[in-house]
Structures are given as C-alpha cells and as structure tokens.
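1. got a predicted structure plus its sequence, pasted below:
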Amino acid sequence: MRYMLFLLLFLFEAVSAQEKSLSDGFVYLDEKIPGIVYDIRYAGSNNFIGKPVSGYHKPQAILSEPAADALLKVQEELIQKDLMLKIFDAYRPQQAVDHFIRWARDKEDTLMKAQFYPDIPKSRLFQLGYIASRSGHSRGSTVDLTLVDANTCKELDMGSPYDFFGKISHHSAPGISETQKKNRLLLKSMMMKHGFRPYAEEWWHYTYKLETYPDTYFDFPVE
C-alpha cells in the first residue's frame, strides 16, 4: 500500500513538473491537434548543426494557444483534401538560438555544409537572414512545417528540403517545377487564410499575425 502511494505521488509530481515547465498561454501541439505529424529536427542530429540543439530535451512542438487554435483550423481544412501538416519546429527557446550563434562563430565546424548550405559561406548565414540572434520562434507563435499525404504521411515535393539555406528555398525561387510551385502555394494560401504570414526566404516558415507575446523571447526548454 505504501509503495502504491509513493508511486502515485511520484507520477503526480512528474506530471506537475511537466506542466510547470510550460509557460502560461502555451500548449503542446499534439494535444491541441491529435494525430499531427512531427519531425522535430533540433531534438536530434538531422539539422544544419548535426547534433541536438540546446533546450530541445524532447521531440515536442509547443506553440502559443491562439496560434495552435489557428493551426488546428488549417489541419481540419487540409484533411478534407486528404492532406495533413508535418511540424519541423515551433516554439524555440532562446538557449537554442544562442547555440546557433556559438555554432556560427566556429568557422571550423562545417559538418553539415554539404546537406544544408553547400553554396553559401557559413560566415554569411547571419547576413543573409538564415540565422538571427533573436528568433520569432522564441516568441511562441512561429512554426516551421510542410504538407504530407494523409494516407501515407509522405511529404509533398516543395522543391527544397526543410532548413536548406539557399535561394531555392525562397517563396519566389526560380527553377522549381509547376508541381513544387503548386504545393508551396497551397501551403501558403492555407496558412494565410487562417492568420499566418509567410517569410519570403523560407517556404516552411510562418508566424501567426496576432502574436500573443510580440515582444517577449522565452527560454523555457522543450520537454
């Protein structure tokens, strides 16, 4: 009996600790949008750094509640087209952004250059806007995402991979196929319809216009 009480107390404290780690006004996307597909790159090594990023303790996606509500509407409409959203990143702690800054200053670390920035000198990533010392993700209403087939979960062809640093990732990129243009336009139109604005240099990056915390950069971990 004493063991059972101890176990229940432990579980209650664990759940409470997780709830406390999530700031007020934020939600887990998989709780708001059941069945949503994740590929949280910064929690693993398949990213432009090549290792897990500071602050990503678990492959979870967190967003401000109003932005998550709007994203739910996008998902509900996409389901009618046999499509779904796939999330690469959402809320990003400031410590993760600081990790990016430290990495950018290390000129010798080009482990993932061939995959993510083959045509751009690492020294120009800040200048060209691919990395910033303050990220809209840290305000909690920005999300990186793509479209997938609802039956197979296979990604639609967008013409460039997620987090590829180059002109081909721009919304107005020349040289992509009509199918790729159509897929990008579909994602863009759906996101804008439900209150998100695009970022010209990255087809996957959207920010909810009515940001809950437009001037606050959070640093609680993703866990």
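-> Received the coordinates, thanks.

2. make it CA atoms for all contacts and neighbour counts henceforth
-> OK.

3. so where do the strands sit in this structure?
-> For the chain, the strands defined by DSSP state E occupy 26-28, 37-38, 62-64, 83-89, 142-149, 196-199, 202-208.

4. below is an additional structure, to be compared with the one above:
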Amino acid sequence: MKQLYALLAIISAVCSAKNLWADDHRPKDFVNLNAIAPEIQHDLRYFYDHNFVGRRIDGYNAPVCLLTGQAAQALKSVEDHLLPMGLTLKVYDCYRPQSAVDDFARWAKNLHSMKMRTEFYPEVKKDQLFNDGYIAYRSGHSRGSTVDLTIVPAGSKIPTYDPKRRQINCTSPATQRAPDNSLDFGTGFDCFSPLSHPDSQDVSPQQRANRLLLQSLMVQAGFKPLDTEWWHFTLEKEPYPDIYFNFPVED
C-alpha cells in the first residue's frame, strides 16, 4: 500500500510540474488571427507541402493561424505600423501542436527521408539536426504566443507552390529561390543555415535593413527575437510560458 501511495504522489507531482502539455485542451483565449487582423497574409507552410519535410505535418487540420489573444493583438499593432508604408505581415506558422513537434522529431530520425534537403538543409547533415538545434522535442510555438512571419508588399499575392519545380538552395539569391512574395531577408523561410541568423553579416545592406525593420517593430510590440531565425518571435509576456499544448490546428 505504501508503494501505491508513493506512486500516486509521484504521479501527482509530475502532473502539477511545469513544462507539461495539455492534450486536446484549447484555452478560450486562443483566437484565429484572421478575426483580429484580417489584412495579415497567411502562408501556413505546415498545412501544405512546401516545408522541410515535404508534406502536411501532423496536427494541422486547417490553414489557420491560432494564437493567444495577447499575441494576436500585438501582431495587429505591428500591422498598423506597416500598412501606411504599403507593407503587411505574412505568417508562416503560429500555434504548433505537440503532435506536430513529435512529427518533426520522427522525421529527423529517419535518415532516409531527404525529399526537401536541396532547398532547406543542403549544408547540414540530417543526423546533426538535433545537435545543431534545428529540431527539438519541444517548441515555443506550442505555447501559443510564438509566430514565424515576414513582411510583404500590401496587396501582393502569395505564389502557388509548384512541387515539380527544381529545388534551389534557400541561401541562394531571392530571384533563384522558390517564389515568395516576401521582402528579401537573405534566405527563405525555415532555411537551416547560419545565414538565417538575424545578426548575420553575410547578407546585403538591404537584407539587413529588412531584418532590422521586422525585428524593431516586433520588439516594440512586445516580442523577443530568436538568435538563429530572422522570422521567429515570441511574446515576452506570454500567458502560458510553461505549458505546451497539443490540441489540433482547426477553426
């Protein structure tokens, strides 16, 4: 009986500990970004095939951007600064369920699956993706206040992805890379390369200026950047800093 009580105590402690995800529990304060800032474009790569895996990722049941209400309102404030410049935001990824993170981890361990290597990680050995920090078992996206995004001209159209198009290294000039209506930030989205680091000095002055514009507006709105991805930002005062959710992405 003592062993049973000890086991129950351990289970209780684990369940109350931080850094657990809540399966299928969608808090009421998660919102569809389109309802808050309809001018922001959506190019949600993990619902479609144009990503480093090359297929839809588990947990993405609809091409919608879900975020905590605080993060969505903060993005709207960034959008309000960009629109008078003839620019707008475009999101690549928002809330990401733990099931999607697990899908990435399984893919990374499958060294025979190299479908999109030429575009997204041509200079990185796949067996080093965990060690180099490109793939992890947890993601800030699962907390609901992290977003991957870029700046595009207002009114521009998101190019249709052609899976038959020859893959080009994501660090190549923008005119050669897979079509994207983004301003030129020096690499494509999800480019596994040091060139994607926001402070890389190996990009052009205009590309650095574009990165500075995005980062300055996002920081002003209360987000903090990631030092390895120019497109990645997390709300400083995120409401769920220790919870990794696992409900699916859907309306």
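-> Structure received. These numbers come from a predicted model, not from an experiment.

5. export the strands of structure 1 to CSV and append columns for mean neighbour count and distance to residue 163 of structure 1.
-> Shown next, in CSV, are these (neighbours: other C-alpha atoms under 10 Å; distance: least, C-alpha to C-alpha, whole Å):
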stretch, mean neighbour count, distance to residue 163 of structure 1
strand 26-28, 19, 22
strand 37-38, 18, 15
strand 62-64, 25, 19
strand 83-89, 23, 9
strand 142-149, 22, 9
strand 196-199, 19, 13
strand 202-208, 24, 8
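
6. now render those strands as a markdown table, adding distance to residue 173 of structure 1.
-> A markdown table is the format used below for the strands of structure 1 (distance: least, C-alpha to C-alpha, whole Å):
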| stretch | distance to residue 173 of structure 1 |
| --- | --- |
| strand 26-28 | 33 |
| strand 37-38 | 26 |
| strand 62-64 | 29 |
| strand 83-89 | 21 |
| strand 142-149 | 17 |
| strand 196-199 | 13 |
| strand 202-208 | 10 |
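
7. for residue 121 of structure 1, find the nearest of those.
-> Smallest distance to residue 121 of structure 1 across these (C-alpha to C-alpha): 18.0 Å, for strand 202-208.

8. whereabouts in structure 2 does that closest one align?
-> Strand 202-208 of structure 1 corresponds to residues 229-235 in structure 2, going by TM-score structural alignment.

9. same question for stretch 129-138 of structure 1.
-> Using TM-score structural alignment, stretch 129-138 of structure 1 lines up with residues 133-142 of structure 2.

10. could you do stretch 53-71 of structure 1 as well?
-> Aligning stretch 53-71 of structure 1 against structure 2 (TM-score structural alignment) gives residues 57-75.

11. grab the nearest non-local neighbour of residue 49 of structure 1.
-> residue 112 (6.3 Å; C-alpha to C-alpha, 6 or more residues apart in numbering).

12. ignore what I typed, I meant residue 98 of structure 2.
-> residue 246 (4.8 Å).

13. count the residues that sit near the counterpart of the one you found in structure 1.
-> Using TM-score structural alignment, the equivalent of residue 246 of structure 2 in structure 1 is residue 219. Using other C-alpha atoms under 10 Å, residue 219 of structure 1 has 17 other residues around it.

14. residue 219 of structure 1 and residue 98 touch, don't they?
-> No: judged on C-alpha atoms under 8 Å, residue 219 of structure 1 makes no contact with residue 98 at a distance of 10.4 Å.

15. for the closest residue to residue 230 of structure 2 other than its chain neighbours, give its distance to residue 243 of structure 2.
-> With C-alpha to C-alpha, 6+ apart as the criterion, residue 230 of structure 2 has its nearest non-adjacent residue at 4.5 Å, and that residue is residue 198. For residue 198 of structure 2, the distance to residue 243 of structure 2 (C-alpha to C-alpha, to the nearest Å) stands at 27 Å.
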